[in-house]
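> A structural model of the following input is requested.
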Amino acid sequence: MCGINGIVSVNALNFDAINEMNNKIIHRGPDDDGVFVDANDDFSVTMGMRRLSIIDLSNGKQPMYSEDKNVIIVFNGEIYNYKILKANLEADSINFKTNSDTEVILRMYLAYGTESFSQIDGMYAFSIYDKRTNKIYIARDFFGEKPLYYTQLNGSIIWSSELKSIKSQLNRLPQISRKGLELYFALTYIPAPYTIYDGILKLEPNNFIEYCISEKEISIHRIHKQDSSKVNYNGTFDNAKKETELLIQESVQSRSISDVPIGTFLSGGVDSSIISHCLAKDVEQKINTFSIGFEKKSFDETDKSRVVAKLINSNHHEFIVNEKSVFSNIDDILENFDEPFADASALPTFLVSQKTSQHVKVALTGDGGDEVFGGYNKYHINGINKTYTKFIPEGGHTLFKKIGASLLKTKDDNRGIKFKIKKTLDAIDYNNKFYWNIISLGFNEREMVQLFVNSPSNIFEYYNKHLNLKKTDTLRDLRLIDKHISLEGDMLVKVDRTSMLSSLECRAPFLNKKIWDFSNTLPDNFLIHKGAKKYILKEAFKDVFPKNFLESSKQGFGVPVGDWLRASLKDELIGYIDKEYVLKQDLFNYDYIARVVKNHVLGIEDSTFKVWTYYCFQKWYRKNY
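Presented below is the predicted three-dimensional model:
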């Protein structure tokens, strides 16, 4: 695990530029660094990396070169099937100098070119410079577990694992991207390919860039081209259940390969409990498990994690989050995202990563279980929207919303039944926008018109076209949206940045292409059965846990930021609605945003998600502009 950087420029480059980029991401790889610089009369190429040593601690130094020095690679991530790939290459009389997965990628490319990328099972971002063709290849993994940013300007291309490295090489800060801004205030994060900056993009998952140096041209290609959703499973439910258990156990096994200590995040929910069980089953010694609790009892679920820890006989570590521990780190946490990011669960995720890194260097997580096996309430609610709009005329719905606006109003950060009903009513749509509304955790389409000085565009148009979604009818459609948007843009960003800030590597066994492809072949009622979410996953492992344990409700990894915005963060928040300050930005309608913030602070109407989204944006803006 590490971070990578690179520049191709028509100007002469030296070690200073790449070293500066490396130094910006030293937290991603404190164990080692490396740089490569090559220049001629026409162009310069420089690549660098920071390394967190996990596999082949003594021999995995990067950049890594082919024997003739004509092909060079820098790599961030882990390749879980590298031993299998290496054995296949050795069978073809290809020799290796190290036991590192980096060399496997290099030798695969030398043998098979870019076609080799589709054989890799892992989380990664890597760049390869091939002097023979004067081309750069930059690749990102299937789910987008590892980040990759890039920009083209003045005949150059710059790429990096984090925005901060790219920004260090710019003469001036780019303008705010209108599309990035709109996506952020709708979703509370910015999914690929957009960023908050004009001209800087994220490489989308399952893609690689081919950059022709002589022509200064980028082309982007998919790595895995086959669509697994067009295949249907023909076996019985019992057979599918057994295959589910086997696939997950195998994935945990492959993702636990490490030359350093490993543990798991254990929240007590379905996904992390299953992953912790599988790891404990796979190894002989006791495993380390880590969980985090909260002083506010409605947010605390440490009792569930203790049940699992006792069951699997782990060395369990439990940490309690309080306001003081959050506030002492909040600036560093939010700043490290490099662009506005308002998933408040990033705060406890950093704290559990920080504590975990004091004991192990690698942690398995339950991330991706909901997307892969259909675990979100919103999947079930999508069916409610279909039924509701079939029988309730649009005029009747408008009346219900007016009545509900006062009856369902809440005054504090309590995400109970009133909050959920209001969220659903607000999302109901008669024009196939329901799912886009339900995933918009910040401001909905109507509210965005009131929020911005300039009316927003069709916010999700790119994704509808890119994913070829004429309608969002099926469970596969919804899970595909989540894979490309909320998983890539929110969940994986949160875990990568917060864990890397603590120099901890996190791995997600559910994010295995083989498991994703398998779940896409299953009928919907294997995933959600009579309202029971993640049905096949729970059935596959229910005998391992106490009766009904996997059926118990899960709060989620939330924190009471709504309360904090009324108390400890209030003064700073109020400063962000100073009239002169807001009008000078020329982004927001002052009267609207001031009313939303004041009503929240005064306890008139809780708007935790909206106000936290605004707060995080302004905190980022003040730091950067």
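> hey, let's count contacts and neighbours off CA atoms from now on
OK.
> so where do the strands sit in the stretch 401-550 of the chain?
Ranges of strands in the stretch 401-550 of the chain, per DSSP state E, counting those that start in this stretch, are 505-507.
> list the contacts for S229?
By CA atoms under 8 Å, 6 or more residues apart in numbering, the contact set of S229 is 476, 517, 520-521.
> ugh, wrong one, I meant K422
404-405, 408.
> which among the contacts of S229 end up buried?
Among the contacts of S229, those buried by neighbour count (16 or more other CA atoms under 10 Å) are 476, 517, 520-521.
> distance of the residue most central in space within the chain from K135?
Of all residues in the chain, the one closest to the mean position by CA atoms, centre = their mean is L492, 1.7 Å from it. Noted for L492: a distance of 29 Å to K135, by CA to CA, to the nearest Å.
> next, count neighbours for N313.
16 (other CA atoms under 10 Å).
> no no, Y197
18.
> my read: it touches K179, true?
No - Y197 is beyond contact range of K179, at 9.3 Å (criterion: CA atoms under 8 Å).
> for the comparison step, fold the sequence that follows:
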Amino acid sequence: MCGIYGSTIGYSKEEVKKKLERTNFRGPDQSGIQIYRNQYSNVILGHNRLSIIDLDQRSNQPFNYFDKISIVFNGEIYNYLDLKKELISKGYSFSTESDTEVICASYLEYGEECVKYFNGMFAFVIYDYNKNLLFGAKDRLGQKPFYYYLGPSGFEFASQISSIQLFNKDLTVSSQSIKNFFIWYNVSGEQSIFNEIKKLKDGYCFKFDLISKKYSDWQYWDIKYTSNINLNLSFNEAKLQLEDLLTDSIRLRMIADVPLGVFLSGGVDSSLIAALAAKSSSTKVKTFSVRFSEKDFDESIYAQKVAQHLNTDHHIIDCNYKEGLNLIQNFSEFYDEPFADASAIPSMLLAKYTKPHVTVALSGDGADEAFMGYRRYAKLDKIKRTLKIPYSARKLSSELISCTNNKRFNALKALISAKSSGDAYLDLISDVNSSWFLSNLNIHKIPELKYLNNPNKNFHEQVSDFDLKTYLSWDINTKVDRATMAYSLEARSPFLDYRVIEFARGLPLEYKFQKDNQKRILKSILYDHVPKELFNRTKSGFSMPFEKWFRNELKDYVLSELSHNNLKNIPGINVKEVCKMIDEHMLGKWNHYQMIWSLLVLKQWLDKNANGLRIV
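Just a heads-up that it's a prediction; the model follows:
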């Protein structure tokens, strides 16, 4: 796990060094820079290393492989040992024990098809000396970030946008990205917060020709657009196959030359990972959870019960408003685009206090999307039933509700006025109150809608696919990467092994989702290892007590940061309406914590990054 950087722009070595220093928290163990000069273009490669596999300096990057190619690589190739054996049989030799060198040999053997052989999370760029090109790729599910700038001055890429931003005078802030931020609480899709910087899409490769200066990219993996349900697989057969697959996924992710642990919330997903990890480990597994003083948000007691049953070395991390405020005030240093998922704060706290014990932590991310675990999925049948009512009747009901001017009916109004199940789901997950914006926010203009409107799959499958391509990619993966790398900790997600994702897509719906029994097959596996009684409670997300903190301990901070004068500097919002909503929150009339948190995040980012920049 590291931070990568590269450019064909003529920055000085000192400038490149500062670009790497900006994100050296991603890889504090070693920093390297190489400048390659040829008749067509200078190529700069830079790397901040967090040593996980082969701690020897021989595996430092930029890494040169037999004077044919050089590479900078962020992530892990979990099946590198199997690939290495195959490549040795083909005549390749290796001077390190690293997965980095396996990528290089795989590229020379398989060319651009090499990415299809990798099981891992990765973003890498190879400089091919003979072909005069840069070749790179991002993992299938987008766990590792990759930003790039392509302009008159050249091509530049990095793990985080702030490295590209430094010394780049061609940037403008994207007004559309700010609008998208208010809808999704992150900068969605392939666009970044800057108009001139893009993100490489998940499951994509790219080439940059150093002679022609042309950039091209293409997709090497995606969720199957056609339905591939295996109706011949019984539930018990599927359960056995899935447990074997998860066990192997965890085994691969426990390969490390540094201490390793497990994030344990006490929920189904992390408990299953902890149980299978404990079963596979020859030593006592370390587990970590967060405890809040606010009882409504504290689930640490459940994590502790699971840890006791599994006999893990369990650590509980306390979170209070003082700790939270410190992280809030430095938030944009690590999330260097606006990002308003409130669970980022406890995620950062968990990483901060896990790092002194381990350098790698397994997490349960991806299970809700793959096996239909979110609470909102229980509403999908209600949506389908409602939409069977003729649209004319629903439209009239919506107009009658509008006359009440009652905010509590906003969700119902959106549902009954929706023209399709996909539209209804978008309204359900966005829940945008348009009253505090100066213009309408259009949630219906994203290319990922093809997954939500896929005629080849049922509604539950459509929603699951859509969430994998949007919420998982834009929110969950961003949150986990930035929160852990802020403290030089590597997070690995066994549920995001592409084999697990593909297997889940082939399961009959009832194996994953039944009324009042979501993630059915995962629970069935879990209950073979941990008593079912420990999970007889309502599902809870990993969230913050911001509603209470903003009214009490952090009230002065909120009112100071979001004063009337400060709000006037935030583009696109109705300042008068926002002030009214903040007052409503402080008086306990309504819970507007998400709006308040979004504005705090955006204001902080604008204060630190947008001085002198045009918003276009």
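> do you know the score for how well these two fit?
Here the TM-score for the pair of chains, by TM-score structural alignment, normalised by the length of the second structure, is 0.93; 603 aligned residues with a CA RMSD of 2.2 Å.
> rebuild the buried ones among the contacts of S229 of the first structure as JSON lines, extending it with distance to R222 of the first structure.
Output for these, formatted as JSON lines (distance: CA to CA, whole Å):
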{"residue": "R476", "distance to R222 of the first structure": "20"}
{"residue": "D517", "distance to R222 of the first structure": "16"}
{"residue": "N520", "distance to R222 of the first structure": "19"}
{"residue": "T521", "distance to R222 of the first structure": "21"}
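> among those, which ones are in helices?
476, 517, 520-521 (DSSP state H).
> how about those residues, which pair is most distant?
Largest separation among these by CA to CA: R476 and D517, giving 11.2 Å.
> Three-state assignment for K198 of the second structure, please.
strand (DSSP: H, G, I helix; E, B strand; the rest coil).
> to which residue of the first structure is L559 of the second structure aligned?
Alignment note (TM-score structural alignment): L559 of the second structure maps to I574 of the first structure.
> go on, D244 of the second structure?
For D244 of the second structure, the residue aligned by TM-score structural alignment is L246.
> just give me the neighbour total for its match.
13.
> try Q585 of the first structure
10.
> roughly how far does it sit from D259 of the first structure?
50 Å.
> kindly report the same for Y388 of the first structure.
54 Å.
> who has more neighbours out of these two?
Higher neighbour count among Y388 of the first structure and D259: Y388, with 16 against 13, using other CA under 10 Å.
> in a strand, I4 of the first structure, correct?
Yes - using three-state DSSP, the assignment for I4 of the first structure is a strand.
> for it, give me its contacts.
I4 of the first structure neighbours (CA under 8 Å, 6+ apart): 22, 47-50, 74-76, 125-126, 160-161.
> by neighbour count, which of those residues wins?
That'd be M49 among the contacts of I4 of the first structure, by other CA under 10 Å, with 34 neighbours.
> where does that one sit: helix, strand or coil?
With three-state DSSP as the criterion, M49 of the first structure reads strand.
> looking for the alignment partner of it in the second structure.
M49 of the first structure maps onto H47 in the second structure, by TM-score structural alignment.
> ok, now N81 of the first structure?
Per TM-score structural alignment, N81 of the first structure is aligned with N79.
> for D332 of the first structure, same thing?
Matched to the second structure by TM-score structural alignment, D332 of the first structure sits across from N330.
> contact partners for that match?
Remark: with contacts taken as CA under 8 Å, 6+ apart, N330 of the second structure is in contact with nothing.
> any idea how far it is from S473 of the second structure?
N330 of the second structure sits 24 Å away from S473 of the second structure, going by CA to CA.
> cool, and A483 of the second structure?
Relative to S473 of the second structure, and taking CA to CA, A483 of the second structure is found at 15 Å.
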